[in-house]
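Asks: Following is a predicted model, sequence given first.
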Amino acid sequence: MADSQAAPETTTARPVAPLPEGTCPPGTTAALVLDDGTIFWGQGAGAKGVAIGEVCFNTSITGYQEIMTDPSYAGQIITFTFPHIGNVGTNPEDVETTTPAVRGCILQAEITDPANWRATRHLNDWLEGNNLVAITGVDTRRLTRRIRDGGAPIGAIIHDPSQKIDTHALQTMAASWPGLEGMDLAKEVTCAQTYSWDEATWVLGEGYGLQQDPKYHVVAMDFGAKRNILRCLAAAGCRVTVVPASTSADDILAHEPDGVFLSNGPGDPAATGEYTVPVIQKLLASGKPMFGICLGHQMLALALGATTHKMHMGHRGGNQPVQDLETGKVEITSQNHGFVVDRESLPDGVIETHKSLFDGTVEGIRVEGKPVFSVQYHPEASPGPQDSHYLFKRFIGLIAESR
């Protein structure tokens, strides 16, 4: 695969002659056009229309519904490297938010019919019902290599059964999109008002549990929180109060929490941090136990004096190896992030606790002498391995010790 400086290329299922502008190869009803002019033709799925965003890839082999409802994907178009998407259908339980924030998805094969006892709806119908544009028939291996070698591009996908596709216009749209760096997307996916959460984790044959006898009260700052994080907190013995991202420290402390949780979320942590870092700093000064995940981890680091930067292509998938530097244990983790904390910027008293075994980047920190820690990855999984569920118990342990 040529690098990102090479001339734009067109990917099709079969060789075609040059086309007049506004038309597409026979049998195709969709296209992905990257900001550098690269074109991938395919067949449309889901909603009709155009979607623009950063094109990333996810290597998970299951859990596509949870992935597409993860609010951390706001502003992004997901390329699934696993080819058989749609095989388990969709259902009303496997969702991480009510309204998906992802822009669309890119698939190698046509969406397959569901073959799972929990399926209640075809994936194509679900995509259409959630106004998500998709394209199938794309060489996702080639696209993934393009992202790996050249970084995450901006792309526009179009689904138009009339086959009137203006690729020049789509390239202009993609090239004009500002990109995620400097973009505050937490404000788009955070809750509108404070609410209580008591739903616990899912059990086969029983569905989701209910926390009826909580021992502790946790306030969760919602920067785009996945539901399964809140379920894990409830299952660990917490009454959870979820507050909008812009909530002040005084309002959070007025809830008299035993601990504060900083959720995952999308966008550039430095942009969101403009209004959340001062709040987190006041919460740190209060002495309350704190636990952050993903964007929450990054903003905790910013509040402690560290810096972050955008990654070349990010980490997205359920097979990411992380080492606990304090025990030597290796965990296989679920991840979804495009920004990372700069190791060299960590101030004295902030200890790096976990690192990626893929690229060595920072995956976890703690504050020396304080009940405060965070991780870059997703211990709640959904989808993915549950190697890191112990972190919720660690948070509860710190709460118990501080009371």
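Replies: Done, it's in.
Asks: C-alpha only now, for contacts and for neighbours.
Replies: Will do.
Asks: ranges for the helices of the stretch 201-350 of the chain?
Replies: Per DSSP state H, counting those that start in this stretch, the stretch 201-350 of the chain carries helices over the ranges 227-235, 249-254, 269-286, 295-303.
Asks: So which of those is the most surrounded?
Replies: Using mean count of other CA atoms under 10 Å, the stretch among the helices of the stretch 201-350 of the chain with the largest mean neighbour count is helix 295-303, at a mean of 29.
Asks: try this one next to it:
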Amino acid sequence: MKKHTSTEAILLLEDGTVFRGKSLGEIGITGGELCFNTGMTGYQEIFTDPSYYGQIVITTVSHVGNYGVQHKEVESEQVQIKGLICKEFSQHFSRNTAEGSLQGYFEAAGIVGICEVDTRALVRHIRDKGAMNAVISSETTDLEELRKKLAEVPSMVGLELSSQVSTAITYELKPDEVKFRVAVLDLGIKKNIINNLVSRGCEVKIFPYNTPYEVMEEWNPDGYFVSNGPGDPAASTDAVRSVQQMLEKNKPMFGICLGHQVLAEANGIATYKMHNGHRGLNHPVKNLITGRCEVTSQNHGFVVDGDQLLNHPQVEVTHINLNDNTIEGIRMKGKPAFSVQYHPESSPGPHDSGYLFDDFITLLEQNK
């Protein structure tokens, strides 16, 4: 691909809708599932979140790139999104601590994007029509060629993607004073989740997505953590099998996002693809146990089927979304296992939900 020069770019949606704008990042063609994030800050954390793998992100904030990039704000070691759509893309940045521009960052990562698009019209369109695939091109504006490229983009339904973002090797991180050992099943984990565990005294060993349960148990952990990640949870059959075995062992288990959905699937509760997912920093969630409400950071396109949780003998609902009443948290009855759909590690986002890591620590203390 050629290096970036300001040029015409085109966005072609699965339903045939076309938007035109200017190129950003690399000159080329990219495809993925469209989704929008309503956060006003934290774009670098969003772009490096493995849960966005396979997706083209629309940012609803007016300006992107204005504060540059710095390495300490990444959630993984590479850009995970397939492309970016925004209104105003800033080639320059004003933050003194920034290590470079977002344009340079995208060029180095080979990310194709489009700016100067009416993002309000685009978001309203997919809000009504539902999530769909799309292609961005700054290489050609030939619609017939782009339709062929679009036809090659796989549907997110039934797609297993943890294998694309999980660690390839097992590794360990530990605090100065180790209180607990936690085995982490990496389905696409964010760095700040690991930071939250380590800062609370957990030595963590991070295992690849398809690690057999027996291999993790050989390390003799005090508990298990099942991470966030991309793709259809129903396709994460290896993870579902491992979680079922974790539950039989009766050790504390905590799941976030895809880990939450996998816990549901492990209990025979189905998940389904939403008309449009939840992605942003201001989603209201009610904790049904305490009665308190939280402002949460979210990123998911699938959700646990609430109807199948009614009167479930092993699982109860702990959190609900106040916008649409979808399931945001569950826990096992009689077992030290729980999960949430949203992101209590707050990267980016508010810190209302950090107590969930403390709840996990309490379970580890009670069961050690």
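Replies: Cool, the structure landed. Because the structure is a prediction, the values reported are computed rather than measured.
Asks: Overlay the chains and give the TM-score.
Replies: Taking TM-score structural alignment, normalised by the length of structure 2 as the basis, the two superposed chains have a TM-score of 0.96; 361 aligned residues with a CA RMSD of 1.1 Å.
Asks: Select, out of the helices of the stretch 201-350 of structure 1, the one closest to residue 58 of structure 1.
Replies: For the helices of the stretch 201-350 of structure 1, the distance to residue 58 of structure 1 is smallest for helix 295-303, at 18.0 Å, taking CA to CA.
Asks: angle of that closest one against helix 269-286?
Replies: 70 degrees (axes from the mean of the first three to the mean of the last three CA atoms, to 10 degrees).
Asks: Go ahead and measure how far helix 295-303 of structure 1 is from the middle of the chain.
Replies: 16 Å (CA atoms, centre = their mean, to the nearest Å).
Asks: again, but for stretch 42-52 of structure 1
Replies: Centre-to-centre, stretch 42-52 of structure 1 and its host chain are 21 Å apart (CA atoms, centre = their mean).
Asks: for that stretch, which positions count as buried?
Replies: 42-52 (16 or more other CA atoms under 10 Å).
Asks: Find me the equivalent region of that stretch in structure 2.
Replies: Using TM-score structural alignment, the residues of structure 2 aligned to stretch 42-52 of structure 1 are 21-31.
Asks: Quote the end-to-end distance of the matching stretch.
Replies: 16 Å (CA to CA, to the nearest Å).
Asks: And for stretch 173-181 of structure 1?
Replies: 17 Å.
Asks: Just the residues contacting it, thanks.
Replies: With CA atoms under 8 Å, 6 or more residues apart in numbering as the test, stretch 173-181 of structure 1 has contacts from 33-36, 52-54, 75, 154-156, 267-268, 310.
Asks: What of stretch 115-124 of structure 1?
Replies: Against stretch 115-124 of structure 1 from outside (CA under 8 Å, 6+ apart): 45-46, 86-92, 111, 113-114.
Asks: Quick check, central residue of structure 1?
Replies: residue 72 (3.3 Å; CA atoms, centre = their mean).
Asks: Show me what that residue lines up with in structure 2.
Replies: Aligned partner of residue 72 of structure 1 by TM-score structural alignment: residue 51.
Asks: and if you look at residue 187 of structure 1?
Replies: Using TM-score structural alignment, residue 187 of structure 1 pairs with residue 163 in structure 2.
Asks: Tell me how far the nearest residue to its match once chain neighbours are set aside lies from residue 223 of structure 2.
Replies: Closest residue to residue 163 of structure 2 in three dimensions, ignoring its sequence neighbours and counting by CA to CA, 6 or more residues apart in numbering: residue 209, at 6.5 Å. Separation of residue 209 of structure 2 from residue 223 of structure 2 (CA to CA): 17 Å.
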